[in-house]
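**Student:** Below is the sequence, then the predicted model.
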Amino acid sequence: MNGRDCDIAIVGGGLSGGLIALALARHRPDLSVRLIESGGAPGGNHRWSWFATDLDAAGQELMSRFRKTEWDDGYEIRFPNLSRNLDAGYRSLTSEDFAATLARELDDGAILTGRDASVVEAKSVTFTDGTTLTAHKVIDCRGYTSTADLNGGWQVFMGRHVRTAEPHGFTRPIIMDATVDQVAPSGNGGAYRFVYVLPLGSHDVFVEDTYYADRPELDRSALSGRIDQYCHQAGIAGEPVSFETGVLPVITGGDFAAFQAAHRTPGVAVAGGRGGFVHPLTSYTLPIAVEVALAVAEDADLPGEQLAAKLEAHARKVWKSMGFYRALGRMLFNGAPPAIRYRIFERFYGLPEPLVERFYAGKSTLMDRLRVLTGKPPIPIHRGISALLSTSPRLNAAHSKDNS
């Protein structure tokens, strides 16, 4: 390694950093990799989910290494005027299983935990304790950072894993249950609210209360109380096993060139949310993270400067391809009063299932986009047009969880 500690140093052990490390281990085992995580284990306290149709064969092979919960009998959605079962399989991965797989698949000593990076440069990472790790290439995957360069709203949520004494009776995921009260907790302004339910086993269920909110405040007491209420109404009685909370950006526009410039360090490749590799509306980012991880493994021999430039160019391509979803976000936040924002998703879920699958994968066709925007509008036309032309507030507020 010509005096370097490793070939590739990955700073940030979240979804993006961990998948890059795994892809390198699978496709380039000749390279030495260090995955640097500031916390006690890669992945933090998260649950990542995706649809089986989101990944191509290569992506499915990469994700096959992880122990995960799988549902092959489809999923449900529930709205005031629409309930539907859709056929796509669904997958969910916990951070514990994520960390366990990385520990098994990566070389001994490849994962460095409890190491907080203070300076990240093209050939080295300096930690807060003053020590330095040198590398031929450095990839920064430390997650999305709040910025005034982008605009939008927030996805605020609390999830609880409940273990029930008796079988809970749920057999398939409920991706959106928007039949719940649409009033947001105090401090969030307006919001579209839904509950997300994952039956993890006959006696285990994950219930998440979620808001597409104008502001990023997370009222733990209020959300916990609403989960209590939902569980009571759904007949879910048991003890909490674990919980997670989060505040994620819902990006509706902004100056992406300025965002990239603010996160650029010469010669350092940037991936994950920090690099702009996100689905701006849904937060289903795993398919993009898998795609980027495989691309990095394929280009692992590039010098750091070239890899950095290639990932920046790819991020610009992703940003351009996601313009339709940012526009829908503006319609959601700026086009509808909070109490009827659910109508936008309600109408969307009444469309053909292949369109819904491509939407979540971030691969909507031109005909898909026309289909979403035409027909009976879920909000008055003049409000929709005004929203499409509007600008949302800047995303420069603090947030408590990244999904990079």
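**Tutor:** Sure, I can see it. Residues are numbered from 1 along each chain as shown.

**Student:** okay, CA-based contacts and neighbour counts for the rest of this
**Tutor:** OK.

**Student:** quick one: secondary structure of Ile36?
**Tutor:** Secondary structure of Ile36, reduced to three states by DSSP: H, G, I helix; E, B strand; the rest coil: strand.

**Student:** Just the buried positions in stretch 201-221, please.
**Tutor:** Buried positions in stretch 201-221, judged by neighbour count with 16 or more other Cα atoms under 10 Å: 201, 203-219.

**Student:** contacting residues for the closest residue to His46 other than its chain neighbours?
**Tutor:** Nearest residue to His46, sequence neighbours excluded (Cα to Cα, 6 or more residues apart in numbering): Ser95, at 5.3 Å. For Ser95, the contact set (Cα atoms under 8 Å, 6 or more residues apart in numbering) comprises Pro42, Gly43, Gly44, Asn45, His46, Arg47, Trp48.

**Student:** adding another structure so you can compare the two:
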Amino acid sequence: MSDSQFDVVIVGGGLAGGLTALALHRARPEFRIALIEAGRSLGGNHRWSWFDSDLSEDGRALLSGFRQTGWNGGYDVQFPKYRRTLGTAYRSMASHDFHEGLTRELPASAIMLERKAISLDARGVDLIGGERLDARAVIDCRSFQPSPHLSGGWQVFFGRHMRLAEPHGLERPIIMDATVDQLAPHGNGAAYRFVYTLPLGAHDVFVEDTYYADDPVLDRAALSARIDQYARAHGWQDNAIVGHEAGVLPVLTGGDFRAYQAEIRIPGVAAAGARGGFTHPLTSYTMCAAVENALIIAEEADLTGPQLAALMEARARRHWRRTAYYRLLARFLFFAAEPDKRVKVFQRFYKLRQGLIERFYAARSRPLDKLRVLWGEPPVSIPSAILAMFKRGAPLRPDTQTEKKKA
């Protein structure tokens, strides 16, 4: 096999692409794999967090080689009417630890950084500069592609890792502090907003300001100022900034998924990750699907490229059907609840049983779970909820994701 010939070429070195490469390498170490990433490091600039209950034993084993921060004592949520501690173990991993874990385990020849793919096909990948990588199978793990065939709202976030002069005193993560005001930071009205806090060490804390809004504008200056305000309110005055992350993620309320698949399809190329449609519609969560897909691809490593592409398309369609309930809840959130009252939806949800909440985040809600979420005194009016069932939301067009620039 020549230097430009591979068994599998994976385009996109984020969570889905990196885990797929790792699972393939562990299952078939004799395979020649290429993991292509346009950036300077694998994983970009992100932090991924998940519940321990989200993953199978095989899934936990896949992640075992990465440095993680864990809280076996559970996590807290805070709302205007109550505070609650839930006992589910929680895990978090930074992208630099993801990068280090992959570079430690994968062959050096498998990782191609700062190499941008300009075209993919069933037989290989063309890179900027004219280089061609031939492959038996090609997997597209690039980022989500906004599309007019999908509709919904947005989850906007800005996070900061701070190192404090004095201990912060937190014992557990606060994955949702919704006691903060519910105004959108860019001045376009209200939104469901919460602050997410991870105690990464005695002096290290990660604080992220997140909100669900109709408008995808990311105003870094406003969100950064809100984190400053939150830190001051908790007495975290003297701090050094270790890192930060920011992003805009889709919250799916509906769409024509087959039309979306036709739009992104490259004949004979398997699509995985968020681009392939493997996200939680309401939370934008990708860890469960990324792990499951990586393990499946490794198990089916002998398939040809077109066979693998067909397998992943079928899995994506099943995922879309299986997550219809969460798109319904997203419609209730965006179309039945007034923006400044959306906090009531989550405030009611987090009073439910711990097991139900665990299954919800893993997109494995049982029929009785689904009934229980909707049963009882609703946080939105019945007429509004009925109307929301038939709405789909604004198309997620490629030009809708914007970032407010500094003046």
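**Tutor:** In hand now; what should we look at? Small disclaimer: the values here were computed from a predicted structure and weren't measured.

**Student:** what TM-score do we get after superposing?
**Tutor:** Scored against TM-score structural alignment, normalised by the length of structure 1, the superposed chains reach a TM-score of 0.97; 401 aligned residues with a Cα RMSD of 1.3 Å.

**Student:** circling back: and which of the contacts of Ser95 of structure 1 is nearest to Glu76 of structure 1?
**Tutor:** Here the nearest of those to Glu76 of structure 1, counting by Cα to Cα, is Trp48; it sits at 18.1 Å.

**Student:** Quick one: residues contacting that closest one.
**Tutor:** Ser92, Leu93, Thr94, Ser95, Tyr284, Leu286.

**Student:** same thing but at 6 Å, please
**Tutor:** Ser92, Leu93 (Cα atoms under 6 Å, 6 or more residues apart in numbering).

**Student:** so what corresponds to it in structure 2?
**Tutor:** Counting by TM-score structural alignment, Trp48 of structure 1 lines up with Trp48 in structure 2.

**Student:** State the distance from that match to Gln307 of structure 2.
**Tutor:** According to Cα to Cα, to the nearest Å, Trp48 of structure 2 stands 30 Å off from Gln307 of structure 2.

**Student:** cool, and Gly130 of structure 2?
**Tutor:** 28 Å.

**Student:** In terms of neighbours, single out the busier of the two.
**Tutor:** Gln307 (16 against 9; other Cα atoms under 10 Å).

**Student:** Give me the contacts around the helix or strand containing the more buried one.
**Tutor:** Assigned by DSSP states H and E, Gln307 of structure 2 belongs to helix 305-322. Residues outside helix 305-322 of structure 2 that contact it (Cα under 6 Å, 6+ apart): Ala137, Gly268, Val269, Ala270, Gly277.

**Student:** Helices of the stretch 51-200 of structure 2, residue ranges please.
**Tutor:** Taking DSSP state H, counting those that start in this stretch, the helices of the stretch 51-200 of structure 2 run over residues 57-63, 95-105.

**Student:** Pick the most buried one from the ones you listed.
**Tutor:** helix 95-105 (a mean of 18; mean count of other Cα atoms under 10 Å).

**Student:** The match of Trp48 of structure 1 is in what secondary structure piece?
**Tutor:** Assigned by DSSP H and E, Trp48 of structure 2 belongs to strand 47-51.

**Student:** once aligned to structure 1, how far is that strand on average?
**Tutor:** Strand 47-51 of structure 2, aligned to structure 1 and superposed, deviates on average by 0.4 Å (mean Cα distance after the TM-score superposition for structure 1).

**Student:** now the helices of the stretch 51-200 of structure 2 as CSV including distance to Asp399 of structure 2?
**Tutor:** Formatted as CSV, those follow (distance: least, Cα to Cα, whole Å):
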stretch, distance to Asp399 of structure 2
helix 57-63, 35
helix 95-105, 27
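
**Student:** Nearest to Phe390 of structure 2, out of those helices?
**Tutor:** helix 57-63 (36.7 Å).

**Student:** what's Val207 of structure 2 in contact with, if anything?
**Tutor:** Per Cα under 6 Å, 6+ apart, neighbours of Val207 of structure 2: Gly159, Arg160, Tyr196, Thr197.

**Student:** Now tabulate those residues in a markdown table and tack on neighbour count and distance to His244 of structure 2.
**Tutor:** What follows is the contacts of Val207 of structure 2, written out as a markdown table (neighbours: other Cα atoms under 10 Å; distance: Cα to Cα, whole Å):
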| residue | neighbour count | distance to His244 of structure 2 |
| --- | --- | --- |
| Gly159 | 24 | 5 |
| Arg160 | 20 | 4 |
| Tyr196 | 18 | 13 |
| Thr197 | 23 | 13 |
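
**Student:** Among the residues you listed, which one lies nearest to Val251 of structure 2?
**Tutor:** Tyr196 (17.9 Å).

**Student:** now that closest one: how far from Ser92 of structure 2?
**Tutor:** 12 Å.

**Student:** Equivalent analysis for Glu100 of structure 2, please.
**Tutor:** 15 Å.

**Student:** does Leu22 of structure 1 sit in a helix, a strand or a coil?
**Tutor:** With three-state DSSP as the basis, Leu22 of structure 1 sits in helix.

**Student:** how deep is it tucked in, by neighbour count?
**Tutor:** 26.

**Student:** That one matches what in structure 2?
**Tutor:** Using TM-score structural alignment, Leu22 of structure 1 pairs with Leu22 in structure 2.

**Student:** for the stretch 201-350 of structure 1, what spans make up the helices?
**Tutor:** Under DSSP H, counting those that start in this stretch, the stretch 201-350 of structure 1 gives helices at 220-234, 256-262, 286-298, 304-321, 323-334, 342-348.
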